[in-house]
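Peer 1: sequence first, predicted coordinates after that:
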Amino acid sequence: MSVFCVRPATVGDLAGVIRLERATAEAPHWSEAEYAAAIEGGGDYVRRCLFVAVADDGVAGFAVGKVAGDLAELESVAVDLSLRRGGVGRALCGAVIAWCQQERAVAVELEVRLGSHGAIGLYRGLGFVPVGVRPRYYSEPVDDAVLMRLDLSKSA
């Protein structure tokens, strides 16, 4: 595993984020403009963040978070396939969670494929707990979504 650092994304990271996202089948596929808006941060009520993990070869992973009012969502996490299970995803999620706390969110929610056992294990390790299921939420392949929640008022 190469050394990496996690930091807020800049416009210069967009090409690497898009390249990684396109190579990650399970990632939500957003437009470059949507990622650019996340870098800009959003407005007064809905705010976004985009963090990148950068290694020697460029963008090794990224995570997007959103806060609306006092509720946050971990919208997307993607890590280069060759670097998974090396702490990149945990570090990215930690950066988004810390940002959500700074933004005064009381909880962070997410949805994850039922079949993504590694991701579910990561989220459980960060303190997220399952709170529901959305049947057949995902397509290609069809899968249920597990809804998970991290109560920040308990961890603050």
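Peer 2: All right, it came through fine. Computed from a predicted model, the values in this text were never measured in an experiment.

Peer 1: alpha carbons only for contacts and neighbour counts from here, please
Peer 2: Noted.

Peer 1: quick one, strands of the protein?
Peer 2: Listed in chain order, the strands of the chain (DSSP state E) span 5-8, 46-55, 58-68, 71-79, 107-113, 129-138, 143-151.

Peer 1: I'd like to know which elements the first one is packed against.
Peer 2: With contacts defined as 3 or more C-alpha pairs under 8 Å, 6 or more residues apart in numbering; DSSP states H and E, the secondary structure elements packing on strand 5-8 are strand 46-55, helix 88-102.

Peer 1: looking at these, which one is packed in the most?
Peer 2: strand 46-55 (a mean of 23; mean count of other C-alpha atoms under 10 Å).

Peer 1: quick one, that one and strand 71-79 angle?
Peer 2: Between strand 46-55 and strand 71-79, the angle comes out at 20 degrees (axes from the mean of the first three to the mean of the last three C-alpha atoms, to 10 degrees).

Peer 1: take a look at this one as well, against the first:
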Amino acid sequence: MTIREMQLDDLEQVLPIEESNFSVPWTANGFFSFLIREDVHLLVAEENGQVLGYCGAILTPPESDITNICVRMDSRRRGIAVELFSKLKNDLLSKNITTIHLEVRESNQAALQLYKKLGFVQDGLRPRYYEVPVEDAVLMSWRYQ
């Protein structure tokens, strides 16, 4: 498996993954607008020409906000999300980012467990942050020690 920067050509494979994982998925235009921004860092995990997952962050040094970490349903439980975050974290540290924030649905126990395993701590709740369905967001942060 290779982890590399996301390219425009990857959207053909990224969009179906996004659509199968989120009730309000990003559109092609949404991804495109982030791909052309200099303050956004997007990665894909690829194996044999197939995108297995992706992640990204918006950079506001010395902090950043994760946009998403997402893995194809048929490729989960292989450590891909951990590998994606590890590469993302190292890339961000090289850009003087020392704090990484994210929001996650309160009901997404698998993601909450993953983020805790990766060293994120809960900072608070953002009521009614998500739509379809309406749900609170758990706010979490990772800080370089």
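Peer 2: Perfect, thanks for sending it. Predicted model only: the values in this text are computed from it and were never measured.

Peer 1: TM-score them against each other, please.
Peer 2: Scored by TM-score structural alignment, normalised by the length of structure 2, the superposition of the two chains gives a TM-score of 0.90; 145 aligned residues with a C-alpha RMSD of 1.7 Å.

Peer 1: of all the helices and strands packed on strand 5-8 of structure 1, which lies closest to residue 136 of structure 1?
Peer 2: Nearest to residue 136 of structure 1 among those is helix 88-102; the distance by C-alpha to C-alpha comes to 25.2 Å.

Peer 1: residues in structure 2 aligned with the closest one?
Peer 2: Taken onto structure 2 by TM-score structural alignment, helix 88-102 of structure 1 occupies residues 80-94 there.

Peer 1: rewinding a little: for residue 36 of structure 1, which of the strands of structure 1 is the nearest?
Peer 2: Using C-alpha to C-alpha, the strands of structure 1 put strand 46-55 closest to residue 36 of structure 1, at 8.9 Å.

Peer 1: residues contacting that closest one, please?
Peer 2: Under the contact criterion C-alpha atoms under 8 Å, 6 or more residues apart in numbering, strand 46-55 of structure 1 has outside partners 2-9, 13, 17, 35, 37-42, 59-69, 88, 92, 95-96, 99.

Peer 1: buried ones among those?
Peer 2: Among these, the ones that count as buried by 16 or more other C-alpha atoms under 10 Å are 4, 6, 8-9, 13, 17, 35, 37-41, 59-67, 88, 92, 95-96, 99.

Peer 1: average distance between the match of helix 88-102 of structure 1 and structure 1?
Peer 2: Taken over the aligned residues, the distance from stretch 80-94 of structure 2 to structure 1 averages 1.2 Å (mean C-alpha distance after the TM-score superposition for structure 1).

Peer 1: thanks again, I'm all set now.
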